[in-house]
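A.B. asks: Just a sequence and a predicted model for now, questions to come.
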Amino acid sequence: MKVFITGIGSGLGKGLAEIFVKKRSEVYALGRKIPEDLIGKVTFEKCDLQRLEYISTSLEKLLSNVESLDLIILNAGVLTKLKDIHDTPIYEMEMMMDVNVWANKVILDYIIDRNIKVDQIVAISSGASVNGNRGWHGYSISKASLNMLIKLYSREMEDTHLVSLAPGLIMTPMLEEFVLSSDEEKFPSVRRIKSAIKMTPSEAAEKIYNSLHILKTFDSGSYIDIRNI
């Protein structure tokens, strides 16, 4: 199995890379860093996905000899500290849009232009894309945009099955730094997240791996919350 994953430096991306390596898949990865324990086990190209103008060059270095992929997981994403949208500067919103949405457009355009055949694409979305909780500012907007981006590409990539997937609550560095440390009185979702059961990145990655065949039973372009399947 040939798999391409973005953002394997930590959290869910690292967990996904590890499980596919364990399953003896051929893993290609793009992101800012590679964990030491994955060096030599995946084919990696360093790329800051916020720098949109460099993504195609990095993809060419990584995938120039690849004619087909069984699976693409668009995992890389960024969140900043929870705050009211009124207090969130435009540059911060633009940064989240660049990484969470437009970087994925550049990647999908490269795949189409290079005529790389892909069986399945899973874009990692979030429940924040639909619930509109206070404090989630540009992250909610960018993930909602990602859902629509995937739906639109599903209309054009007719031989590929695409979904955007909310993976559930995962105890990641991003969650700990920007969510669990936030004011739970001002942002009620924080209290709910603190009390909710959370998966480790490895548990979440295994759940996604085991759900891949189920995802393909949904219409291409769907938004799916893994907690509902």
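C.D. replies: Nice, thanks for sending it over.

A.B. asks: make it CA atoms for all contacts and neighbour counts henceforth
C.D. replies: Fine.

A.B. asks: For the host helix or strand of N210, list every residue counted as buried.
C.D. replies: Element membership for N210 (DSSP states H and E) is helix 201-215. Within helix 201-215, the residues scored as buried using 16 or more other C-alpha atoms under 10 Å are P201, S202, E203, A204, A205, E206, I208, L215.

A.B. asks: quick one: contacts for the residue most central in space within the chain?
C.D. replies: Centroid-nearest residue in the chain: N75, 2.1 Å away (criterion: C-alpha atoms, centre = their mean). By C-alpha atoms under 8 Å, 6 or more residues apart in numbering, the residues touching N75 are I5, T6, G7, L12, G13, A123, I124.

A.B. asks: Also N100?
C.D. replies: A76, G77, V78, S142, K143, L146.

A.B. asks: So which residues of this structure form helices?
C.D. replies: Secondary structure of the chain, counting by DSSP state H: helices at 11-22, 52-63, 90-97, 103-113, 128-131, 137-156, 173-178, 188-195, 201-215.

A.B. asks: returning to what we had before: return the members of the contacts of N100 classed as buried.
C.D. replies: Buried among the contacts of N100 (16+ other C-alpha under 10 Å): A76, G77, V78, S142, K143, L146.

A.B. asks: TSV please, covering these and showing distance to I116.
C.D. replies: Putting these into TSV (distance: C-alpha to C-alpha, whole Å) gives the following:
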residue	distance to I116
A76	21
G77	23
V78	27
S142	26
K143	25
L146	21
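
A.B. asks: Can you tell me which of the contacts of N75 comes closest to V101?
C.D. replies: Of all these, A123 has the smallest distance to V101: 9.9 Å, by C-alpha to C-alpha.

A.B. asks: Would you check that that closest one makes contact with G77?
C.D. replies: No: using C-alpha atoms under 8 Å, A123 makes no contact with G77, being 10.2 Å away.

A.B. asks: hold the first one in mind and look at this next one:
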Amino acid sequence: MSDVGQQWPRTAAVFGASGGIGAALVRKLADRGVGTIYAGSRNGSAPEATGLIPFSFDLTDEASIACAAESMRANSPELVIVATGVLTLADGTGPERTYKRLDSAAMGEVFALNTIGPAMIAKYMLPLLRRNRRAVFAALSARVGSISENGLGGWHSYRASKAALNMLLKNFAIELGRTHDQAVVVGLHPGTVDSALSQPFQSGLPAGQLTDPTEAAANLLGVLNGLGPDQSGKFFDWKGEEIPA
């Protein structure tokens, strides 16, 4: 069954719909006429939009993710975006600038939110993707997760959690490609977006480097629209340029 000449996606799911980028993605998808948009957040809140179906999930609670996926089974999404992530923890703990500041509990929390949580979403959402049509699973990553581009060091837990996420996405792409020849699994770097995640690190940024969430969402959806199965397993920035692992 071909999607040529048809609206794509007809159904989408955004995990992290209450965040700056996630909420903007939901609104952009609604503006583009996506018929059904599942919008997930920890408390079930989401921006108002036509065709919106809110749901709640917790990145650290696998059962909640399984329940959310099951609620979408009857009308499964063709596009899944994981727009979650943490840079500064709830208690104010930020990225470690030196290995001397590493803390096992904080490191475990960063990995739980940036790596394990998205992996659990993939575990339950990838099986819902249809084999006979275009399907995309994308997760927000970060350029600092690129091992080959790392020339500064520091930010240990954040860098490592995103590098691990990129590896998992590559694994998922290989496995899914064996059964879904139209599927795409990718990581996305949205740039420096004006959101709660980047707020503590915005001072001193060069003019024009900070992107509005609405613009970032449009950029990311534009990138996704241009990707095909040959790009599955790779990592792209908001301009559509591939970032090396």
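C.D. replies: Sure, I can see it. Keep in mind that what you see is a predicted model, and the values were worked out from it rather than measured.

A.B. asks: Need the TM-score from the superposition.
C.D. replies: For this chain pair, the superposition-based TM-score is 0.83 by TM-score structural alignment, normalised by the length of the first structure; 215 aligned residues with a C-alpha RMSD of 2.3 Å.

A.B. asks: Now do the same for V186 of the second structure: its match in the first structure.
C.D. replies: Aligned by TM-score structural alignment, V186 of the second structure pairs with V163 of the first structure.

A.B. asks: Verify the stated contact: that match with T217.
C.D. replies: No: using C-alpha under 8 Å as the test, V163 of the first structure is too far from T217 to be in contact (10.5 Å).

A.B. asks: Pick out whichever of these two has more residues nearby.
C.D. replies: Neighbour count, other C-alpha atoms under 10 Å: between V163 of the first structure and T217, V163 has more, with 26 against 9.

A.B. asks: residues touching that one, list them.
C.D. replies: I121, V122, A123, I150, K151, L215, S220, G221, S222, Y223, I224.

A.B. asks: Surely L16 of the first structure and K207 touch.
C.D. replies: No: L16 of the first structure is not in contact with K207 according to C-alpha under 8 Å; the separation is 9.9 Å.

A.B. asks: Mind checking which of the contacts of N75 of the first structure are buried?
C.D. replies: Among these, those scoring as buried are I5, T6, G7, L12, G13, A123, I124 (criterion: 16+ other C-alpha under 10 Å).

A.B. asks: In the first structure, what residue corresponds to A30 of the second structure?
C.D. replies: Under TM-score structural alignment, A30 of the second structure pairs with V21 in the first structure.

A.B. asks: right, I mislabeled it, should have said F15 of the second structure
C.D. replies: By TM-score structural alignment, F15 of the second structure lines up with T6.

A.B. asks: Same question for T211 of the second structure.
C.D. replies: Per TM-score structural alignment, the equivalent position to T211 of the second structure in the first structure is M199.

A.B. asks: same check, this time on R143 of the second structure
C.D. replies: R143 of the second structure maps onto G127 in the first structure, by TM-score structural alignment.

A.B. asks: who's in contact with that match?
C.D. replies: G127 of the first structure is in contact with A166, G168, D225, counting by C-alpha under 8 Å, 6+ apart.

A.B. asks: ok, it to I90 of the first structure distance?
C.D. replies: G127 of the first structure sits 22 Å away from I90 of the first structure, taking C-alpha to C-alpha, to the nearest Å as the criterion.

A.B. asks: What separation is there between the match of R143 of the second structure and A29 of the first structure?
C.D. replies: Distance of G127 of the first structure to A29 of the first structure, given as C-alpha to C-alpha: 25 Å.

A.B. asks: ok, now I141 of the first structure?
C.D. replies: Counting by C-alpha to C-alpha - I141 of the first structure and A29 of the first structure are separated by 26 Å.

A.B. asks: Same question for A205 of the first structure.
C.D. replies: Distance from A205 of the first structure to A29 of the first structure, by C-alpha to C-alpha: 15 Å.

A.B. asks: Then I85 of the first structure?
C.D. replies: Distance, I85 of the first structure to A29 of the first structure, using C-alpha to C-alpha: 33 Å.

A.B. asks: Settle it for me: which of the two has more neighbours?
C.D. replies: A29 (26 against 14).

A.B. asks: Which position in the second structure pairs with the more buried one?
C.D. replies: Per TM-score structural alignment, the equivalent position to A29 of the first structure in the second structure is A39.

A.B. asks: try L69 of the first structure
C.D. replies: Residue pairing (TM-score structural alignment): L69 of the first structure is matched to P77 of the second structure.

A.B. asks: what's near enough to touch its match?
C.D. replies: Here P77 of the second structure is in contact with P9, R10, T11, A12, A13, L128, L129 (criterion: C-alpha under 8 Å, 6+ apart).

A.B. asks: Next: L197 of the second structure.
C.D. replies: Neighbouring residues of L197 of the second structure by C-alpha under 8 Å, 6+ apart: V86, L87, T88.

A.B. asks: Check the alignment and tell me where it lands in the first structure.
C.D. replies: Under the alignment (TM-score structural alignment), L197 of the second structure pairs with M174 in the first structure.

A.B. asks: Tell me how far that match lies from K41 of the first structure.
C.D. replies: Distance, M174 of the first structure to K41 of the first structure, by C-alpha to C-alpha: 25 Å.

A.B. asks: circling back to that earlier point, just curious, which of the buried residues of helix 201-215 of the first structure is nearest to Q50 of the first structure?
C.D. replies: Nearest to Q50 of the first structure out of those is P201 (C-alpha to C-alpha; 23.1 Å).

A.B. asks: circling back to that earlier point, how many residues are close by the match of T211 of the second structure?
C.D. replies: By other C-alpha under 10 Å, 17 other residues sit near M199 of the first structure.

A.B. asks: so how many other residues sit close to G153 of the second structure?
C.D. replies: Using other C-alpha under 10 Å, the number of residues around G153 of the second structure comes to 13.

A.B. asks: show me what contacts the closest residue to it other than its chain neighbours?
C.D. replies: Once flanking residues are discounted, G153 of the second structure sits nearest to R97: 7.9 Å by C-alpha to C-alpha, 6 or more residues apart in numbering. By C-alpha under 8 Å, 6+ apart, the contact list for R97 of the second structure reads G153, G154, W155, H156.

A.B. asks: Residue in the second structure paired with Y139 of the first structure?
C.D. replies: Correspondence of Y139 of the first structure to the second structure, assessed by TM-score structural alignment: Y158.
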